[in-house]
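# got a structure for you, letters missing:
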């Protein structure tokens, strides 16, 4: 029996065919005015930890208009020093206030101890894929889920170094995490591609498809799509979320949806933000792919 049996699932639940966008400060006004074709929005939880003020009030207004996903960057689920208690309490309080449809963070470490004080790394630092690292991650995810009384999603991260002590693939590592902790997986397809470029083992798109094939569909709770700035050096790509979704990522997304069926999908665009209609149009591309794949499969089944 998985540990997930000891906590209750939340009442709000995203539809498998939803498409949404990451909501950043520059787009708050656009998101709240007029009618938007998106199904949900995601915000970075840390931006709304203040106990009052305009930002929290705005978030509550947003949550009344859109189903809301809370995406954290600082739980440090893979940190050997454990989960920072103060951070966890702030996230739990925010969760109670806005009742998000999804809560997610990353398979990384961010916290350590220095002279008896918790220190945050300021980045999403990758993990070695080993039994020791996996158990740490499982224990920390279990603590968070027990604290919230609900499932969280854990996202794969982009990386720029490889560890000598790695004993399993990233996909094997994440599948074991989900199966043993009861969490879901947030699969960032752009991150899969970035890593396939940075650690070349063949054609990046082919390698990325093989990565997706290794993840059981039922473990995936959400997909992220994003773009990156092409590097002047072909040896390394930096995942900066500053561009439209790449054609390579769209191809991987269509492949994934064909394999898994519709999954809630979010467009991330964090730097060099476009106008709101351009961002929404990216989400609508995802919806078109879902519709085309779904109806194509439905049509084929009727013909058969």
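That came in fine, so what should we check first? Fair warning: this is a prediction, and the values are worked out from it, not measured in the lab.
# for the rest of this, base every contact and every neighbour count on C-alpha atoms.
Noted.
# and the strands in the chain?
Remark: strands assigned in the chain by DSSP state E are 19-22, 40-44, 68-71, 102-106, 109-114, 117-125, 153-155, 184-188, 220-225, 265-267.
# so which of these is nearest residue 171?
Residue 171 sits nearest to strand 184-188 of all those, at 10.2 Å, using C-alpha to C-alpha.
# can you tell me what sits against the closest one?
Contact with strand 184-188 is made by 104, 151-157, 174, 178, 219-225, as judged by C-alpha atoms under 8 Å, 6 or more residues apart in numbering.
# let's see it at 6 Å
Contact with strand 184-188 is made by 153-155, 178, 219-224, as judged by C-alpha atoms under 6 Å, 6 or more residues apart in numbering.
# mind putting the strands of the chain into a markdown table with mean neighbour count?
What follows is the strands of the chain, written out as a markdown table (neighbours: other C-alpha atoms under 10 Å):
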| stretch | mean neighbour count |
| --- | --- |
| strand 19-22 | 25 |
| strand 40-44 | 21 |
| strand 68-71 | 24 |
| strand 102-106 | 23 |
| strand 109-114 | 19 |
| strand 117-125 | 14 |
| strand 153-155 | 25 |
| strand 184-188 | 24 |
| strand 220-225 | 22 |
| strand 265-267 | 27 |
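# closest to residue 4 out of these?
When those are compared by C-alpha to C-alpha, strand 184-188 sits nearest residue 4, at 10.1 Å.
# could you pull out the helices for the chain?
28-32, 54-65, 85-98, 131-148, 170-181, 189-198, 204-213, 247-260, 276-303 (DSSP state H).
# alongside the first one, take a look at this:
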């Protein structure tokens, strides 16, 4: 195992920054402002315009975390070089406290898919993913975080369990983990796993940021149900419980309220962040 990962983000609650909340964030006073904000850097790859004017103003007040959705680290052809160049340029411009992407792939030969598709947990996939993370870290001149996926199906014949795969990736590449607790719950529901066992098995020293969110459970076409990672509702009670369980072992970590569809008003989002801050201040976690 590596030494404990020290996150440059404050061990407080942050929010996913959305355009409809730009003015609210800048107007917020003490008690109504998040401790930090996360953005999808792909939304700021343009050279200028209103998005950059807003983000520049917010970056003067809050630490930023860049949560990339476009590097496609798991693609057989390797990282998307255009995406990596644009991300590197944006990092030089804003110097974010943290940069992350996903344990997934999105690009095929000549194709782009609007999803974060899971990779097999094979020896070959681990070798490939480790090398691609190394390329990104060398280009950005910093370690990055990799987010555990939400899964709907599992590959047959994997060489590794998910936790061991992520541990080994962190060990080999020097990256950290963006622990998405909602994704753990979604995958566990869909694959018949135990989310508590997953969280108990993961070494908190690798974790540089935590996500919590809501998800939907929908009927499928076979008389069962499927959990859908839609980030479109308040954080589920089970997710809060899982966060508290993990913080009992890890101590305080930066926690993001992730809400990407059916985005609520600012007051609702900040109320969710306040719940996370209350957990982080609890005596057992402080």
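Looks like it came in fine. On a predicted model such as this, the values are computed, not experimentally measured, just so you know.
# re earlier: so can I have TSV of the strands of the first structure showing distance to residue 278 of the first structure?
Formatted as TSV, the strands of the first structure follow (distance: least, C-alpha to C-alpha, whole Å):
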stretch	distance to residue 278 of the first structure
strand 19-22	11
strand 40-44	15
strand 68-71	20
strand 102-106	24
strand 109-114	33
strand 117-125	28
strand 153-155	25
strand 184-188	21
strand 220-225	15
strand 265-267	11
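# tally of neighbours for the residue opposite residue 274 of the second structure in the first structure once aligned?
Aligned counterpart of residue 274 of the second structure in the first structure: residue 284 (TM-score structural alignment). By other C-alpha atoms under 10 Å, the residues close to residue 284 of the first structure number 17.
# how about residue 216 of the second structure, what's its partner in the first structure?
Aligned partner of residue 216 of the second structure by TM-score structural alignment: residue 229.
# any idea how many residues pack against its match?
As a burial measure, residue 229 of the first structure scores 14 neighbours (other C-alpha under 10 Å).
# again, but for residue 34 of the second structure
24.
# measure it to residue 73 of the second structure for me?
Counting by C-alpha to C-alpha, to the nearest Å, the separation of residue 34 of the second structure from residue 73 of the second structure is 30 Å.
# do the same with residue 198 of the second structure
Going from residue 198 of the second structure to residue 73 of the second structure by C-alpha to C-alpha gives 23 Å.
# between the two, which is the more surrounded one?
Neighbours of residue 198 of the second structure and residue 73, each counted by other C-alpha under 10 Å, are more numerous for residue 73; the result is 28 against 16.
# wait, that one sits on residue 83?
No - between residue 73 of the second structure and residue 83 there is no contact under C-alpha atoms under 6 Å: 10.8 Å.
# which residue packs closest to residue 201 of the second structure, ignoring adjacent ones?
The spatially closest residue to residue 201 of the second structure, leaving aside those adjacent along the chain, is residue 163, at 7.0 Å (C-alpha to C-alpha, 6 or more residues apart in numbering).
# can you count the residues close to whichever residue in the first structure pairs up with the one you found?
Using TM-score structural alignment, the partner of residue 163 of the second structure in the first structure is residue 171. A count of neighbours around residue 171 of the first structure, defined by other C-alpha under 10 Å, yields 19.
# contacting residues for residue 23 of the first structure?
Each residue near residue 23 of the first structure by C-alpha under 6 Å, 6+ apart is listed here: 41-43.
# to which residue of the second structure is it aligned?
So, by TM-score structural alignment, residue 23 of the first structure is matched to residue 17.
# and residue 7 of the second structure, what does it touch?
With contacts defined as C-alpha under 6 Å, 6+ apart, residue 7 of the second structure is in contact with residue 208.
# counterpart of residue 233 of the second structure over in the first structure?
Superposed on the first structure with TM-score structural alignment, residue 233 of the second structure falls opposite residue 243.
# skipping adjacent residues, who's closest to that match in space?
residue 227 (4.7 Å).
# next, the contact list for that neighbour, please.
Residue 227 of the first structure sits next to 241, 243-246 when contact means C-alpha under 6 Å, 6+ apart.
# kindly recompute the last result at 10 Å.
The contact partners of residue 227 of the first structure, by C-alpha atoms under 10 Å, 6 or more residues apart in numbering, come to 189-191, 194, 239-249, 267-270.
# distance of it from residue 32 of the first structure?
25 Å.
# what of residue 301 of the first structure?
Distance, residue 301 of the first structure to residue 32 of the first structure, by C-alpha to C-alpha: 41 Å.
# repeat that for residue 77 of the first structure.
Per C-alpha to C-alpha, residue 77 of the first structure is found 33 Å from residue 32 of the first structure.
# try residue 131 of the first structure
46 Å.
# for residue 10 of the first structure, same thing?
Taken as C-alpha to C-alpha, the span from residue 10 of the first structure to residue 32 of the first structure is 25 Å.
# one more: residue 148 of the first structure?
Taking C-alpha to C-alpha as the measure, residue 148 of the first structure and residue 32 of the first structure are separated by 29 Å.
# what's the answer for residue 220 of the first structure, then?
30 Å.
# circling back to that earlier point, out of the helices of the first structure, flag the one nearest residue 71 of the first structure.
Here helix 85-98 is closest among these (C-alpha to C-alpha), at 10.1 Å.
# quick one: buried residues of that closest one?
Neighbour counts using 16 or more other C-alpha atoms under 10 Å place 88, 90-91, 94-95, 98 of helix 85-98 of the first structure among the buried residues.
# compute the inter-axis angle for it and helix 131-148.
Interaxial angle of helix 85-98 of the first structure relative to helix 131-148 (axes from the mean of the first three to the mean of the last three C-alpha atoms, to 10 degrees): 40 degrees.
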